[in-house]
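# Let's see this in three dimensions:
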Amino acid sequence: MKKLFKKYYTDLFPGKLLFVGIGTCAVLFLFSFFLPALSAVPYLCFLVFIVLVLLDFILLYSGKKQVFLRRNLPDRLSNGDENQLSIDLENFYSFGIHLGIIDEIPFQFQKRDLLFNSDLNAGGKKTISYTLRPTKRGEYIFGQVRLYVQSPLRLIMRRFNFENEVTIPVYPSFLQLRKYELMAISNRLNEMGIKKVRRIGQSMEFDQVKNYVQGDDYRRLNWKATARKGELMVNSYVDEKAQHVYAIIDKSRVMKMPFNGLSLLDYAINASLVLANVALVKDDKAGLITISEEIGSVVPADRRPVQMGKIMEVLYKEKTRYLETNIEALTLTIRKVLKQRSLLIYFSNFESMSALQRQLPFLKEMAKFHLLLIVFFENTELKAMSEDAATNVEGIYIKTIAAKFVYEKKLMVRELAKHGILSILTPPEKLTVNVVNRYLAIKAQQKI
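Below is the predicted model:
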């Protein structure tokens, strides 16, 4: 008896029409009290109602195989991107059914209303697609999928439980990485907002002597080869290869600030991943250093096929720390690990000039031996406040203070330039495009 109760009762729930039927019977019983001639009608209606409920129960439990459901999850999710998920459904009942589907998605998404309603004909199939956008790296636990089925009578509904609990890791934005990789391979980065930079002079790395074709630079004509072959020949050059490009990520408390759900650290991680991949496509060597109150991870620059996997795994595990950056330890590590001139792209954030001044002596020391590019962030909310029209005295104060902070960020750019240090002041959402643009510009101008 206990097994039967567990099998049937715990998976049965009332439908909306069940309450309508109960309410109708109650009203008829009430009227029969005042009209004795109609006393048989409520009993007859109640009997019909009970028969219909039993018929609905039999319909829902008829057959050995009723419905099929499969949730399609990727092996991993991409942080900060819309990830596509889907649920496949198939109806084995001999009649059309109404479905209610609840997917127990991880608590990190904070969605309590992910309910899908659908109708499915007899023998029909359907796929329901939806997207999820994670904003933190780590492990996400998906629970079961609850499927509630109603027959055409819709008096009761039966619950089916599908899929076991599964854990899916959320990695740095590999969807964004693939998008930029395809554009870089096909030389279509301009479609992503990457500017085409006019090359100054020419690369010093000789490639080959080839036949002249229309559009080749006539200044590269090789007159000796032309005389030997009796046709125009030109020297071909390629970008200098195997230059070292390091992304240095500050993971101290200044990178905890959120924008559109993502922390500044996650924006920096996603941009570093794309930068490393573009550098490898351009035949340079990509490396990584993370820093907080102590040195975190160090991935020496390389261009072997496994390099992107190493960088991805390191970035997946990085978390924000809550102490101040030990810039001195970073300087010593760079002197120890980096044996040749490299491009150092340092992702950090400075909210005041005094914060920059504390690190400036060490930044100048790094810039003596390497090409240093500092990347820090605009506070877009303060910038919006400084541009809004003030309507009262309080608004004037707020606008003035916001404008002061915005102006101080611009002063930081000038201060860095005064000491020969390159910089990018960027909104978080444009970080990847701006960093890749600057890397390609530096490479085209042969500054490394």
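
# Please make it C-alpha for all contacts and neighbour counts, starting now.
Fine.

# where do the helices sit along the stretch 1-150 of the chain?
For the stretch 1-150 of the chain, applying DSSP state H, counting those that start in this stretch gives helices covering 2-8, 16-34, 40-60.

# Let me have those helices in JSON lines, extended by distance to T127 and mean neighbour count.
Output for these, formatted as JSON lines (distance: least, C-alpha to C-alpha, whole Å; neighbours: other C-alpha atoms under 10 Å):
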{"stretch": "helix 2-8", "distance to T127": "28", "mean neighbour count": "10"}
{"stretch": "helix 16-34", "distance to T127": "26", "mean neighbour count": "14"}
{"stretch": "helix 40-60", "distance to T127": "22", "mean neighbour count": "15"}
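
# Throw those into TSV and include distance to E387, thanks.
Converted to TSV, these look like this (distance: least, C-alpha to C-alpha, whole Å):
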stretch	distance to E387
helix 2-8	63
helix 16-34	53
helix 40-60	62
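
# To V166, which of those lies closest?
Closest approach to V166 among the helices of the stretch 1-150 of the chain (C-alpha to C-alpha): helix 2-8, 24.7 Å.

# what about that closest one, distance to the chain center?
45 Å (C-alpha atoms, centre = their mean, to the nearest Å).

# which other residues reach it?
By C-alpha atoms under 8 Å, 6 or more residues apart in numbering, no residue outside helix 2-8 reaches it.

# Out of the helices of the stretch 1-150 of the chain, flag the one nearest M308.
Nearest of the helices of the stretch 1-150 of the chain (C-alpha to C-alpha): helix 2-8, 50.8 Å.

# Neighbours of E378, how many?
19 (other C-alpha atoms under 10 Å).

# Sorry, wrong one. I was asking about A355.
Neighbour tally, A355, other C-alpha under 10 Å: 11.

# separation between it and V254?
As judged by C-alpha to C-alpha, to the nearest Å, A355 and V254 stand 10 Å apart.

# list the residues that contact both of the two?
With C-alpha under 8 Å, 6+ apart as the test, A355 and V254 reach no residue in common.

# what about the helices of the stretch 1-150 of the chain, which gets the closest to G296?
Nearest to G296, of all these, is helix 2-8, at 53.2 Å by C-alpha to C-alpha.

# ok so, going back, out of the helices of the stretch 1-150 of the chain, which comes closest to F142?
helix 2-8 (24.6 Å).

# about what we covered before: nearest to D88, out of the helices of the stretch 1-150 of the chain?
That would be helix 40-60 among these, by C-alpha to C-alpha, at 20.1 Å.

# what angle do the closest one and helix 16-34 make?
160 degrees (axes from the mean of the first three to the mean of the last three C-alpha atoms, to 10 degrees).

# One more sequence to fold, the one below, so I can look at both together:
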Amino acid sequence: MILPARRSFQLVGVNAVIALFASIFPDLIGVWYVTVGISLLLAFADLLLVVTEPVPRAERFVPHSLPLGVKRTVQLRIHNTSKRSLTLDVFDHFPLEVSTQSFPLRLGLAVGKFAEPLYEITANERGKLHFPCLQLRILSPLQLWWHDVKLPIASATKVYPNFAAVAQYALMATDHHLSHMGIMKKRRRGEGQDFHQLREYRAGDSLRQIDWKASSRMRKPISREYQDERDQEIIFLLDCGHRMLAKDDELSHFDHTLNAILLLTYVALRQGDAVGLGSFAGQNRWLPAHKGQHNVQHMLNALYDLQPTTHAPDYAQAATELLVRQKKRALIVLLTNLRDEDLDDLLPALHILRKRHLVLLASMREQAIDQALNAPVDNLEDALHTAAVQHYLATREATLNRVRAAGIRCLDVPPAELSVNLINHYLDIKRSGLL
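The predicted model follows:
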């Protein structure tokens, strides 16, 4: 496609001024004819030059994967294959699911040189993203025309839940600074479930830890040291229903949930446990429990394109299907957004799961509720609004108390606090030997 440049309009303006004077002074008509002829010849020659010259060669380098909501850099490489210096505008056709403020880019390329412009993108939705083409506008030698071309350079990438939290956890675990994230690792020397090793007796060891046979052989007190039980299984049961579409900040409740799943998966795999996942309410997926750090990647691939739906959750059906698939006793972490009207369906499902498994219900509370409670009360309308929020919270707490009375562990936290609370509860369960 050929588009007129600014200089073309300037040339047209000059001819219009001469035409105006020629209409007043007839002797200038000949000058106007000459000017129009020269302008047309220049425009045609300039058009011919820009159309026949080689189009620049371009490449795009996109990260293989992107974390949701985190800025990442895309690099372009544009080679000048023409015999003249080029001025061009660049526009990359990025997907609608990402945001950027870098385009268009104006570049100047010398003969035989190349440029490597960078721009930042932020992925706003998970899934597979496609970059279909790169658009260039090349300024003609006389700067009268833009030659608009689209280069079919296709690229694809995957947007995963934000795995930056996993890297942060790994770094803090290495540096023993987990308390900065609110994760409390309470060590209890020698009081786990699985035998770990024999060692010399230390002051404070329980007499039950003493291995008398080893002590008699070594002629000094020898204690058994235990560690938290390994080889257990954790299954996430993920609600993909309409309530998970709720959004308090840049991320939906569903995206906060996926981030928490990813982080707890990393922690559990480091503890030697196996992790699996099942989803319900419009998105039915099943990932059997596996051990090993490589399972983090499997979990990422299972979650990256999972989206919440407008379906209502059927907890009873989800629990029944899970019992069919998961035979070994496991910690079932049910992640949802609970309402009091869900209890009639939820409680029977929890009772079904509790017969064979240890169940942890994690429900997210809207951040707007906490904000409403902290808002100042200046008039009657504010007071009524605060009273309504208090009534809602009282009803919600009564619902959760009924669940706890049934012997089910419960969490009711804002989405941003879900990850830390889940990990702390998981570590408490490991230490207590409940599983």
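
# what TM-score comes out when they're superposed?
After superposition, the two chains reach a TM-score (TM-score structural alignment, normalised by the length of the second structure) of 0.79; 429 aligned residues with a C-alpha RMSD of 4.0 Å.

# out of the helices of the stretch 1-150 of the first structure, which comes closest to R341 of the first structure?
helix 2-8 (70.9 Å).

# I'd like to know which of the helices of the stretch 1-150 of the first structure is closest to A286 of the first structure.
Using C-alpha to C-alpha, the nearest of the helices of the stretch 1-150 of the first structure to A286 of the first structure is helix 2-8, at 58.6 Å.

# isn't H253 of the second structure right up against A362?
No: using C-alpha atoms under 8 Å, H253 of the second structure is not in contact with A362; the gap is 12.0 Å.

# Looking at these two, which has the bigger crowd around it?
H253 (26 against 21).

# Grab the nearest non-local neighbour of the equivalent of the more buried one over in the first structure.
Using TM-score structural alignment as the criterion, H253 of the second structure maps onto L264 of the first structure. Among residues not flanking L264 of the first structure along the chain, M255 sits closest, at 4.9 Å (C-alpha to C-alpha, 6 or more residues apart in numbering).

# The one you found -> the second structure?
Checking with TM-score structural alignment, M255 of the first structure has M244 as its match.

# Its match contacts H311, doesn't it?
No: the pair formed by M244 of the second structure and H311 falls short of the contact definition of C-alpha under 8 Å, at 10.3 Å.

# which element follows the longest helix along the first structure toward the C-terminus?
What stands out as the longest helix in the first structure, according to DSSP state H, is helix 393-418. With elements assigned by DSSP states H and E, the helix or strand that comes after helix 393-418 of the first structure is strand 422-426.

# Quick one: distance of the next helix or strand after that following strand to the chain centre.
Using DSSP H and E, the helix or strand that follows strand 422-426 of the first structure towards the C-terminus is helix 431-444. For helix 431-444 of the first structure, the separation from the chain centroid amounts to 21 Å (computed by C-alpha atoms, centre = their mean).

# quick one: the closest residue to E200 of the second structure other than its chain neighbours and A406 of the second structure, what's the gap?
Nearest-residue entry for E200 of the second structure: I222, 4.6 Å, with adjacent residues in sequence omitted and distances by C-alpha to C-alpha, 6+ apart. Computed as C-alpha to C-alpha, the I222 of the second structure to A406 of the second structure distance reads 43 Å.

# Tell me which of the two has more neighbours.
Between I222 of the second structure and A406, counted using other C-alpha under 10 Å, the more crowded position is I222 (21 against 13).

# Count the residues that sit near the aligned partner of L273 of the first structure in the second structure.
When the second structure is aligned by TM-score structural alignment, L273 of the first structure is paired with L262. Neighbourhood size, L262 of the second structure [other C-alpha under 10 Å]: 21.

# From the chain's centroid, how far away is the helix or strand hosting L262 of the second structure?
Assigned by DSSP H and E, L262 of the second structure belongs to helix 253-270. Chain-centre distance of helix 253-270 of the second structure: 11 Å, with C-alpha atoms, centre = their mean.

# and the angle for that helix with helix 418-432?
30 degrees.

# what packs against helix 253-270 of the second structure?
Here helix 253-270 of the second structure touches helix 164-175, strand 274-280, helix 295-303, helix 418-432, going by 3 or more C-alpha pairs under 8 Å, 6 or more residues apart in numbering; DSSP states H and E.

# Just send these back as JSON lines, with distance to Y119 of the second structure and mean neighbour count too.
JSON lines is the format used below for those (distance: least, C-alpha to C-alpha, whole Å; neighbours: other C-alpha under 10 Å):
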{"stretch": "helix 164-175", "distance to Y119 of the second structure": "20", "mean neighbour count": "14"}
{"stretch": "strand 274-280", "distance to Y119 of the second structure": "36", "mean neighbour count": "23"}
{"stretch": "helix 295-303", "distance to Y119 of the second structure": "26", "mean neighbour count": "18"}
{"stretch": "helix 418-432", "distance to Y119 of the second structure": "31", "mean neighbour count": "19"}
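
# L346 of the second structure is nearest to which of the ones you listed?
Among these, strand 274-280 sits nearest to L346 of the second structure (C-alpha to C-alpha), with 13.4 Å.

# whereabouts in the first structure does the closest one align?
By TM-score structural alignment, strand 274-280 of the second structure lines up with residues 285-291 in the first structure.

# Relative to the second structure, what is the average displacement of the matching stretch?
Following superposition, stretch 285-291 of the first structure is found to deviate from the second structure by 1.9 Å on average (mean C-alpha distance after the TM-score superposition for the first structure).

# what does that stretch rub up against?
242-252, 276-277, 279-280, 295-303, 307, 311, 325-326, 330.

# residue in the second structure matching S118 of the first structure?
Counting by TM-score structural alignment, the partner of S118 of the first structure is R106.

# which residues does the residue nearest to that match when sequence neighbours are not counted contact?
Leaving aside its sequence neighbours, R106 of the second structure sits nearest to D89 (C-alpha to C-alpha, 6+ apart; 4.6 Å). D89 of the second structure makes contact with 104-107, 136-138, according to C-alpha under 8 Å, 6+ apart.

# Equivalent analysis for S348 of the first structure, please.
Here S348 of the first structure is in contact with 249-251, 254-255, 374-377 (criterion: C-alpha under 8 Å, 6+ apart).

# Let's see that with 10 Å instead.
248-252, 254-255, 264-265, 268, 325, 374-377 (C-alpha atoms under 10 Å, 6 or more residues apart in numbering).
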